[in-house]
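In: Fold the following.
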Amino acid sequence: MTASSNPTRVALVTGASGGIGRAVAQRLAADGQAVVAAYAGNAAPAEQLVAEITAAGGQALAAGGDVSDPAVAAALFDTAEQRFGGLDVVVHAAGIMPLPTPLAEFAWEQVERVIRVNTLGTLAIAQQSVRRLRAGGALITFSSSVLALAFPGYAPYAASKGAVEAITPILARELRGRDVTVNTVAPGPTATPLFLDGKDEATIARLARQAPLERLGEPGDIAEVVSFLAGPARWVNGQLLRANGGIA
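Out: The predicted structure follows:
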């Protein structure tokens, strides 16, 4: 494929096959951005998302791979540049959340997987972003309000996301003079398969009541925040935004 001469802003969204990532891809496409919908293993939901975006008049393509592999992360950027001419927005929504388990009971292989996917995956995507985003661009990563809530059972997950928060202001400063912003969104309890998996109705209802708004977040709530950071929010940089309805 040859690079497009279309001046439309171009976004790469990882984790786009479901949950928050899917909602973000849909929202950015509705905002007029061309979207590269990245998925880890299941191509069908990503291809369906691309079909929906293109049917609505947007531009999109799907691309797969494990983004904790730096070579795969680089290949996603190559794909975006070859198809659309470059990248303006990167939203790294891919991640995993294991079932809540006391640290003493975690299998070490599971701890390593959480760190690899959530932390190393973010670093791999961030490295390509700081090298290759165009002027006026935005890198948006994801943490979690679990860090502020300090729920028992989430130690490896919180550790993996704490690292994401730590690098955000550093990257913003490393990009001095480039006109590229770096921010992190920390959703609270959000009604996605990742969050709901393994929780009974009583637990879900209890979590929904904790926020002053007395409901779980919806993927569209988070996509709205990302849309702001990906477009008009040029004076928000190096920040952590908790999108959690006031739960923490």
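
In: For the rest of this, base every contact and every neighbour count on C-alpha atoms.
Out: Fine.

In: so how far is Arg215 from the residue nearest to Gly238 when sequence neighbours are not counted?
Out: Leaving out its chain neighbours, the residue that sits closest to Gly238 by C-alpha to C-alpha, 6 or more residues apart in numbering is Pro169, at 4.2 Å. Plainly put, Pro169 is 31 Å away from Arg215 if you go by C-alpha to C-alpha, to the nearest Å.

In: and if you look at Arg116?
Out: Taking C-alpha to C-alpha, one finds Arg116 at 31 Å from Arg215.

In: same deal with Leu149?
Out: 16 Å.

In: quick one: which of those two has more around it?
Out: Arg215 (19 against 11; other C-alpha atoms under 10 Å).

In: which SS class is Asp66?
Out: Secondary structure assignment for Asp66 (DSSP: H, G, I helix; E, B strand; the rest coil): coil.

In: give me the number of residues near the nearest residue to it once chain neighbours are set aside?
Out: In space, Asp66 comes closest to Ala40 once its chain neighbours are excluded; the distance is 5.3 Å by C-alpha to C-alpha, 6+ apart. By other C-alpha under 10 Å, 18 other residues sit near Ala40.

In: got a list of what Ala40 touches?
Out: Gly15, Gly64, Gly65, Asp66, Val67 (C-alpha atoms under 8 Å, 6 or more residues apart in numbering).

In: Who wins on neighbours among these?
Out: Val67 (29 neighbours).

In: That residue against Ala126, yeah?
Out: No. Contact between Val67 and Ala126 fails when scored by C-alpha atoms under 8 Å: they sit 10.6 Å apart.

In: And for stretch 47-57, what's in contact with it?
Out: Ser17, Arg22, Gln26, Ala29, Ala37, Gln59, Ala60, Leu61, Ala62.

In: residue boundaries of the helices in this structure?
Out: 19-30, 43-55, 70-84, 108-114, 121-132, 146-149, 155-174, 193-196, 201-210, 219-230 (DSSP state H).

In: Comparing these, which comes out most buried?
Out: Most buried of those, by mean neighbour count (mean count of other C-alpha atoms under 10 Å): helix 19-30, with a mean of 24.

In: And this one, please, so the two structures can be compared:
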Amino acid sequence: MTQRTAVITGATSERGIGMAVAERYARDGWGVVILDLDGARTAEVAQRIGSEHGVPAFGAACDVADEQAVTQAHAAVAAEVDAGHLPTIGAVVNIAGITSPVPFLETDLALWNKVMAVNATGTYLVTKAFLPAMLEAGWGRVITMSSVSAQRGGGVFGKVPYSAAKAAILGFTKALAREIASSGVTINSITPGAVDTNIRVGNTNPEIEARIAADIPLGRVATTDEISGVIAFLSSDDASYLQGANIDINGGSHMH
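Out: Presented below is the predicted three-dimensional model:
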């Protein structure tokens, strides 16, 4: 699969979903682009993943909520592709996001705007930047990261702004999927439940963890590899007939 490159946002956190996804793409032979806030960190992670798996990799600083930053990151990636250092872009995975446990009446407009900007606006900006090349190629995969919080109305970490932003991503995905349906590019979403990532560190305790596990029929939270495996499937030719679909990855904690 070295003929294609996957662009992953929010992929520099140890034990994070984004890093697991980048690792999975590299193991499957894709080129990898990592976009995150810290340019030095993205370069470091990209260099390690590329070296370990023998694939081309590139990292660039990018605040996904900032249009100029996304434009600059896209230009840097396009230059790498044009120079032959990276294969053509074949997938974009929008993982970068933030949450807030603040109750609604304590949520000010600044916090609301920030959560919406990183999650929903970031997904819009990054997708818009990288979609044209895939449309021109007639093949591509866009994968958006929603959350079970969008379906259930919040959770341990996801209060009103987070749930609203993640619900917006579901609507964005379906509408864009319908618009580009005949292009050869698919766009689908995933809605993970609780996942074993670093976001939990300092935000839970054994009592909360036990309550979370008890609310999941499978009796445990997901691993990041379980999330990346679904994303790998959505990026494959086997998923060519999925358009505007959402895949729940929640251990049965929410069933339609």
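
In: returning to what we had before: the residue nearest to Gly238 of structure 1 maps to what in structure 2?
Out: Matched to structure 2 by TM-score structural alignment, Pro169 of structure 1 sits across from Lys174.

In: quick one: contacts for its match?
Out: Applying C-alpha under 8 Å, 6+ apart, we find Lys174 of structure 2 in contact with Ile187, Asn188, Gly244, Ala245.

In: In strands, which of those fall?
Out: Secondary structure of these is defined by DSSP state E; positions in strands are Ile187, Asn188.

In: Tell me the one of the contacts of Lys174 of structure 2 nearest Val230 of structure 2?
Out: Using C-alpha to C-alpha, Asn188 is the member of the contacts of Lys174 of structure 2 that lies nearest Val230 of structure 2, at 11.1 Å.

In: Would you mind confirming that that closest one is in contact with Gln243?
Out: Yes. Assessed by C-alpha under 8 Å, Asn188 of structure 2 is found in contact with Gln243 at 6.0 Å.

In: re the thing from before, nearest to Pro102 of structure 1, of the helices of structure 1?
Out: Of all the helices of structure 1, helix 155-174 comes closest under C-alpha to C-alpha, at 7.6 Å.

In: what is the orientation angle of the closest one with helix 121-132?
Out: 10 degrees (axes from the mean of the first three to the mean of the last three C-alpha atoms, to 10 degrees).

In: post-alignment, helix 155-174 of structure 1 versus structure 2, mean distance?
Out: Here the mean offset of helix 155-174 of structure 1 against structure 2 after fitting is 0.8 Å, by mean C-alpha distance after the TM-score superposition for structure 1.

In: Distance from that helix to the middle of the chain?
Out: 13 Å (C-alpha atoms, centre = their mean, to the nearest Å).

In: Closest to the centroid, which residue in structure 1?
Out: For structure 1, the residue nearest the mean C-alpha position is Ala93 (1.6 Å; C-alpha atoms, centre = their mean).

In: Which residues are in contact with the counterpart of that residue in structure 2?
Out: Under the alignment (TM-score structural alignment), Ala93 of structure 1 pairs with Ile95 in structure 2. Shown in contact with Ile95 of structure 2 (C-alpha under 8 Å, 6+ apart): Ile8, Thr9, Gly10, Ala11, Ile17, Gly18, Thr144, Met145.

In: cool, Pro161 of structure 2 as well?
Out: Neighbours of Pro161 of structure 2 in contact, by C-alpha under 8 Å, 6+ apart: Thr99, Ser100, Trp112, Val115, Met116.

In: out of these, which ones does structure 1 keep as well?
Out: Among those, the ones still in contact in structure 1 (both residues aligned by TM-score structural alignment, their matches' C-alpha atoms under 8 Å) are Trp112, Val115, Met116.

In: Isn't Asp36 of structure 2 up against Thr42?
Out: Yes. With contact defined as C-alpha under 8 Å, Asp36 of structure 2 counts as touching Thr42 (6.2 Å).

In: Need the residues touching each of those two.
Out: With C-alpha under 8 Å, 6+ apart as the test, Asp36 of structure 2 and Thr42 both reach Ala11, Thr12, Ala60, Ala61.

In: Look up how far Gln151 of structure 2 lies from the third one.
Out: In this structure, Ala60 of structure 2 and Gln151 of structure 2 are separated by 33 Å, where distance is defined by C-alpha to C-alpha.

In: list the contacts for His254 of structure 2?
Out: Here His254 of structure 2 is in contact with Val148, Gln151, Arg152 (C-alpha under 8 Å, 6+ apart).

In: Kindly apply the preceding question to Val91 of structure 1 instead.
Out: Ala11, Leu12, Val13, Thr14, Leu139, Ile140, Thr141, Val226.

In: and which of those residues is nearest Arg178 of structure 1?
Out: Looking across the contacts of Val91 of structure 1 and measuring by C-alpha to C-alpha, the closest to Arg178 of structure 1 is Leu139, at 12.3 Å.

In: Tell me which residue of structure 2 lines up with that closest one.
Out: Match for Leu139 of structure 1 (TM-score structural alignment): Val142.
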